[in-house]
Structure formats: structure tokens, C-alpha cells
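Asker: Need coordinates for the below:
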Amino acid sequence: MTSPASDALLGPADVRELADALGVRPTKQRGQNFVIDANTVRRIVRTAEVRPDDVVVEVGPGLGSLTLALLEAADRVTAVEIDDVLAAALPTTVAARMPERAERFALVHSDAMHVTELPGPAPTALVANLPYNVAVPVLLHMLETFPSIERTLVMVQSEVADRLAAPPGSKVYGVPSVKANWYARVKRAGAIGRTVFWPAPNVDSGLVSLVRRSEPPRTTASRREVFAVVDAAFAQRRKTLRAALAGWAGSAAAAEAALVAAGVSPQARGESLTVEEFARIAEHKQPERPEKPEQSEESAA
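Answerer: Next up is the predicted model:
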């Protein structure tokens, strides 16, 4: 593999020059904050442990700062970009700054939440500076849609990173924590300062590493059924599970029966449960009994 030129990555002046040429101004609506520091993107690639044989998918590449660093290390990179102007410009940037790797780059112009297939070989890794306003749903969608993704490293708002990596019993343990754990072993993988972005965000950023489980939790319940329990449990997180799951189960008594059968205290709260315990609860939901049709006066006569 030919090593790309050392000055191929984007620095602060490069990012602003590109943005000016394209008439681009980062928008809060799409959670855009462009990384302007080459050392930071190389650090992200190292932390992600990107290998020479990896097929990496990147969501929200923006002007291409991280894209170029990924192309230095991976076999192939596919970037998913929703912005019309940025999507049109990125292949040109790659070709200009890293021509020897351009054929190993692909661009998908789409909302990541709508992507169900990618060109070329199946992705083995997901590495992305995710737009903060949609970080969790995009991450979960990609993990569900592309089971070939073995390793993930995402940069997200620090608060979101804490939630994703939180263990049961933590004050910030919640829906993102449980659902991420369905797919992977999750941990915090570092912090990123505000000054490496343009514009500098008002919040700190964090890296989250997710290594896919060799197999999902063993359960007879489907992912959708387990996630329905999780959503119900945290919709009213101050309530006991007996009360919080009443709507999901059909009644508080039915919720208690499912909890007892699953070996979970009806007085427990969602933040104390593992993903495996949520799966056991889902397994023990009783099917709803169809209501008996009311008898008409004629038929009763």
C-alpha cells in the first residue's frame, strides 16, 4: 500500500478554505461541527484500531477531515452524507488530496437513518463524528442494519457518551445504555476538547468504543420485544417496574407476573437491570386475551 502524503489531511486553514469555496456554514440543525485538527483525527483512527483490511463506514463526513485519516489506514471507506453540497464536494476533495486512494472511497448521499445497503464489501467497522442531535438513533440503526460491523468508535457529546457506556445502577444508565449493550460491549474511549472543532461547540465531546458481541443475548424474545420492555421501563423511570410496565403488559398484575416469572423484583427500577434481565421479562409477557364480543339482544333472545 502506498503511504499517502503527510500533508494530505485537513488543517484549520484547509477546512475554512474548503468551506468558503463551497459557501458552507455549519448548521445547528444538522449538528455540524467540523474537526480542524489532523492529530485528533489520527488519534480517532488509532483508538478505533482501524486495520489495513478494514472496510470502514463513516456517517456525517462533512468536509472530509476524518475521511482522509481513515483512508490512510483502512482498505476501503464509505461515507454517508445527507448534505447536498458536502456530498457533492467530498469525492473531489479525496481525489485532490489522496489520489492514490480515491478508488477505495465511496460516497452515499443519503440520510443515514434510511440507509439499508452500502456499495462494495460489507463494512467491518463504523468510525464517525456523529451529528450530536441524532447520534443515538443513527448508531443503533447502523448496528442493527449492518451486522458485519465488528468494531465501532463514535465521537458524540460527552453526556451521550456517558449514557451509552453507563453500567446498570448508574444515574445516567437508560435506554441508550441497554440498547447499545444488546449489540456490543461498550466503554468510554477518551475525551475530545472543544478547540479541535469549527465552530467550537458549547459542550464537551467523548469517544465511545463498541465491540460487537459474538452473539446477542440468548433469549426467545425478539429484539423488538426486548426493546419494547426497555422503552416502557424508562418512560417512567421513577416508578417501580410493576407500575412502569403496566401499560406494556396490559395491567400492573400482568406486569408483576412477568417480572416474578423472570426472576426480577416487581419493586425494582429499570436502571438496575441488565439487558439480559430485560430479555427475560420480554420472554414472560402473557399474550393479551381477546375481548369477548358483546352479545346482542337478538342473539341473546
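
Asker: When you work out contacts or count neighbours from here on, use the C-alpha atoms and nothing else.
Answerer: Noted.

Asker: mind listing the strands in the stretch 151-300 of the chain by residue range?
Answerer: In the stretch 151-300 of the chain, the segments counted as strands under DSSP state E, counting those that start in this stretch are 151-157, 184-192, 197-198, 205-212.

Asker: Would you tell me which one of the ones you listed is buried the most?
Answerer: Burial among those, expressed as mean neighbours by mean count of other CA atoms under 10 Å, is greatest for strand 151-157, which shows a mean of 24.

Asker: can you state the direction angle for it and strand 184-192?
Answerer: Here strand 151-157 runs at 50 degrees with respect to strand 184-192, directions being taken by axes from the mean of the first three to the mean of the last three CA atoms, to 10 degrees.

Asker: So which elements touch strand 151-157?
Answerer: In terms of contact count using 3 or more CA pairs under 8 Å, 6 or more residues apart in numbering; DSSP states H and E, strand 151-157 is assigned the packing partners strand 125-129, strand 205-212.

Asker: Mind doing that once more with 10 Å?
Answerer: Strand 151-157 makes packing contacts with helix 38-47, strand 55-59, strand 125-129, helix 135-145, helix 158-165, strand 184-192, strand 205-212 when contacts are defined by 3 or more CA pairs under 10 Å, 6 or more residues apart in numbering; DSSP states H and E.

Asker: so which of those gets nearest residue 300?
Answerer: Shortest separation from residue 300 across the helices and strands packed on strand 151-157 is recorded for helix 135-145, at 52.4 Å, computed as CA to CA.

Asker: Give me the distance between the closest one and the centre of its chain.
Answerer: Offset of helix 135-145 from its chain centre (CA atoms, centre = their mean, to the nearest Å): 4 Å.

Asker: Check stretch 125-135 too.
Answerer: Worked out by CA atoms, centre = their mean, stretch 125-135 lies 7 Å from the chain centre.

Asker: To check against the first, give me the structure of this:
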Amino acid sequence: MPVTLLGAAEIRALAAELDVTPTKKLGQNFVVDANTVRKIVHVAGVRDGERVVEIGPGLGSLTLAILEAGAAVTAVEIDHRLAERLSATAAAHGVAGDRLTVVDADALRVTELPGDPTILVANLPYNVSVPVLLHFLETFPHLDRGVVMVQAEVGERLAAPPGSKVYGAPSVKAAWYGTWRLAGTVSRQVFWPVPNVDSVLVGFQRDGEPRGTEEERRATFAIVDAAFQQRRKMLRQALSGIFGGGSAEASAVLEAAGVAPTARGEELTVDDFQHIARVAPARSARASLGG
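Answerer: Just a heads-up that it's a prediction; the model follows:
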């Protein structure tokens, strides 16, 4: 029996049956267009036999499209009613029970994923999209690629290169894990309810080797946060409170890392930020030894 997709009328009927009203608090906007969910799966390059994790499956529109492609799905859903209903919806649309695993949990608190999925595909709630993405990339190193639908402004930040007006902390932190690209636009009209913002697809490919240790990642991200908290300030000022010793010590660390103290955060690559994080403890150790 082939997998069939949800239509707009059935989605509304399911929502009524479950007494679910899409809420701004949870950032819920359900996709009601079959062509759109198939497009997301196609852009993600989902193949038969692969294991996909989906965050926030909602009523199951995108879930069924992933299953239609022959993949298995681990679906993480915070709304108990939606999580409880998803397997029955999948079964009614031709999905064998062993191809869908539902995790009834807050995605920001999940630390284990059944099946060790290698692909992330999701229509992410606008209000938590960046924290959720970073949490999953940090926690699940077996996720090596994916495509997510997010608010256009967020997607542009994630894929922004250094020097861009929208390049910021999310851009650098995302780049820690791999390469990102804008992969398409999505009409507002395919959602219920229709959002008041535009959406885009963003694709990522994880780097082959881990960039650094967890300690190094934390140190780098702290520097990134400080640099963009006051993004108009030169780095010697923006980082003056992070190394101890004020702007003089910040300037010394930056110069040792090969970064101009007068530069601003938006000019630096993730490699630059990581190099600063590596140089700082070495300087501190030399100072403590009197060298």
C-alpha cells in the first residue's frame, strides 16, 4: 500500500478532532500543501532506507512525505496530543508501524534519538529554531546533513557569510558544525494559519571531522557572544571583559591570534574566533609562569 499525504481539509479535521488550535506560543504553522512537503524532502535528498529525525511533526504533513520517500522517521513532538495521534495517522496513510518512532518530548531537552538518524528534516517553530538546531548539532554528531524550514530572517542569518549585514552569532555558531546554504523559498499561503513572515529552506552539511573539543567550542561561543553583543564596537572593546585585563589584554590576545584589535565581529570567520579561543589560554598560562 503506497503512502498517501495529508490534504488541507483532512489537516483541519484532524486539528478539530484533537482540539488543537495552532498557537503563536509554540510557533505552530501547519503546512497544508502536499507539493511543499515533497519539495522539502526532495531538497533534503532523502533516500529509501535512510533514517530521518523530524522536529515538531505536528499533524504529520511532512512526516508522511519523508515516509513516502522510503525513509524511517524519528519524530520529536512536544505537544502530547499530537505525539499520541501521529502513529495512527501514519498507519491510516499506509505506513508500516516499524518505520515511525515518536518521541513525546521537548526537542531542547532530548539527549537520545532512537535509530541514530543521519538526516534532520523539519518545519521548525520560528521562536526556537536556532536554539533547537544548535542543540541537535551539538548533541547528535551522527546528524550529517539536513534541510529545515525557518523564518526567512533566521535562514538568511544561518547561511550568511562574514561581512554580510545579517552575519551574527547564529551564523558563526552554525558554521562551527559545517556549511549552510539557502535552498529555496516557501509561500506563506501553504501554511495554516498563514504566518505574517516569509519562510525559506536552509540546508546544511556537517564537516567530515569535528572542529574542536567541547571545551574549545564553549570558549569559542563565549567569545562569539561577547563580540556580537556589542557588534558596533571594535573587538578590543567588545572583548575587554572576557579575558581579564580590559581592552589592553583583549588587544594582546587578538594580535597573538592574528586578528586586528580594531576589527569587528562581523568581519571574522569561525576559524578566526576559534583561533582567538586557542590563543587566550596559552597567553594566560605563560603569564601565570611569568613568561
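
Asker: tm score of chain vs chain?
Answerer: Aligned and superposed, the two chains score 0.94 in TM-score terms (TM-score structural alignment, normalised by the length of the second structure); 284 aligned residues with a CA RMSD of 1.6 Å.

Asker: picking up where we left off before, now render the strands of the stretch 151-300 of the first structure as TSV, adding distance to residue 225 of the first structure.
Answerer: Converted to TSV, the strands of the stretch 151-300 of the first structure look like this (distance: least, CA to CA, whole Å):
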stretch	distance to residue 225 of the first structure
strand 151-157	25
strand 184-192	18
strand 197-198	40
strand 205-212	20
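
Asker: quick one on the thing from earlier: the helices and strands packed on strand 151-157 of the first structure: which one's closest to residue 223 of the first structure?
Answerer: Set against residue 223 of the first structure and scored by CA to CA, these come closest in helix 135-145, at 9.7 Å.

Asker: Please name every helix or strand in contact with that closest one.
Answerer: The elements that helix 135-145 of the first structure packs onto, with contact taken as 3+ CA pairs under 10 Å, 6+ apart, are strand 55-59, strand 125-129, strand 151-157, helix 158-165, helix 175-183.

Asker: closest one to residue 38 of the first structure among the ones you listed?
Answerer: Closest among these, using CA to CA: strand 125-129, at 13.8 Å.

Asker: In the second structure, which residues correspond to the closest one?
Answerer: With TM-score structural alignment applied, strand 125-129 of the first structure matches the range 119-123 in the second structure.

Asker: list the buried ones in the matching stretch?
Answerer: When neighbours are counted by 16 or more other CA atoms under 10 Å, the buried residues of stretch 119-123 of the second structure are found to be 119, 120, 121, 122, 123.

Asker: ok now do the fourth one, which residues does it touch?
Answerer: Pointing back at residue 122 of the second structure there. Contact criterion CA atoms under 10 Å, 6 or more residues apart in numbering gives 37, 40-41, 52-57, 62-63, 75, 129, 133, 146-150, 201 as the residues in contact with residue 122 of the second structure.

Asker: Measure how buried the aligned partner of residue 11 of the first structure in the second structure is and give me the count.
Answerer: In the superposition onto the second structure, residue 11 of the first structure corresponds to residue 7 when matched by TM-score structural alignment. By other CA atoms under 10 Å, the residues close to residue 7 of the second structure number 14.

Asker: Check whether residue 7 of the second structure really touches residue 34, as I assumed.
Answerer: Yes: in this structure, residue 7 of the second structure is within contact of residue 34 by CA atoms under 10 Å, at 6.8 Å.

Asker: who touches both of those two?
Answerer: Looking at what touches both residue 7 of the second structure and residue 34 (by CA under 10 Å, 6+ apart), the common residues are residue 61.

Asker: and the gap between the residue mapped onto residue 41 of the first structure from the second structure and residue 69 of the second structure?
Answerer: With TM-score structural alignment defining the correspondence, residue 41 of the first structure maps onto residue 37 in the second structure. Using CA to CA, to the nearest Å, one obtains 11 Å as the distance from residue 37 of the second structure to residue 69 of the second structure.

Asker: Between those two, tell me which one has more neighbours.
Answerer: When residue 37 of the second structure is set against residue 69 and neighbours are counted by other CA under 10 Å, the residue ahead is residue 37, at 22 against 18.

Asker: show me what contacts the more buried one?
Answerer: Under the criterion of CA under 10 Å, 6+ apart, the contact list for residue 37 of the second structure reads 5, 31, 43, 61, 62, 63, 64, 65, 66, 122, 123, 190.

Asker: The same query, at a cut-off of 6 Å, please.
Answerer: Applying CA atoms under 6 Å, 6 or more residues apart in numbering, we find residue 37 of the second structure in contact with residue 62.

Asker: tell me which strands and helices the longest helix along the second structure is in contact with?
Answerer: Ranked by number of residues, the top helix in the second structure under DSSP state H is helix 270-288. Applying 3 or more CA pairs under 6 Å, 6 or more residues apart in numbering; DSSP states H and E, one finds that helix 270-288 of the second structure contacts helix 214-229.

Asker: Map residue 109 of the first structure onto the second structure.
Answerer: Alignment note: residue 109 of the first structure maps to residue 104 in the second structure; criterion TM-score structural alignment.

Asker: doesn't residue 158 make contact with residue 167 of the second structure?
Answerer: No: at 7.9 Å, residue 167 of the second structure does not count as touching residue 158 under the criterion of CA atoms under 6 Å.

Asker: Look at those two and report which has more neighbours.
Answerer: Neighbour totals were compared for residue 167 of the second structure and residue 158, and residue 158 leads with 27 against 21 (other CA under 10 Å).

Asker: Now that one. Nearest residue, chain neighbours left out?
Answerer: Distances taken as CA to CA, 6 or more residues apart in numbering put residue 171 closest to residue 158 of the second structure, at 4.5 Å, once the chain neighbours are dropped.

Asker: which residue in the first structure lines up with the one you found?
Answerer: With TM-score structural alignment as the criterion, the equivalent of residue 171 of the second structure in the first structure is residue 177.

Asker: where's that match relative to residue 270 of the first structure, distance?
Answerer: Relative to residue 270 of the first structure, residue 177 of the first structure is positioned 11 Å away (criterion: CA to CA).

Asker: The two: which has the busier surroundings?
Answerer: Residue environment comparison for residue 177 of the first structure versus residue 270 gives the larger neighbour count to residue 270, 30 against 24, counting by other CA under 10 Å.
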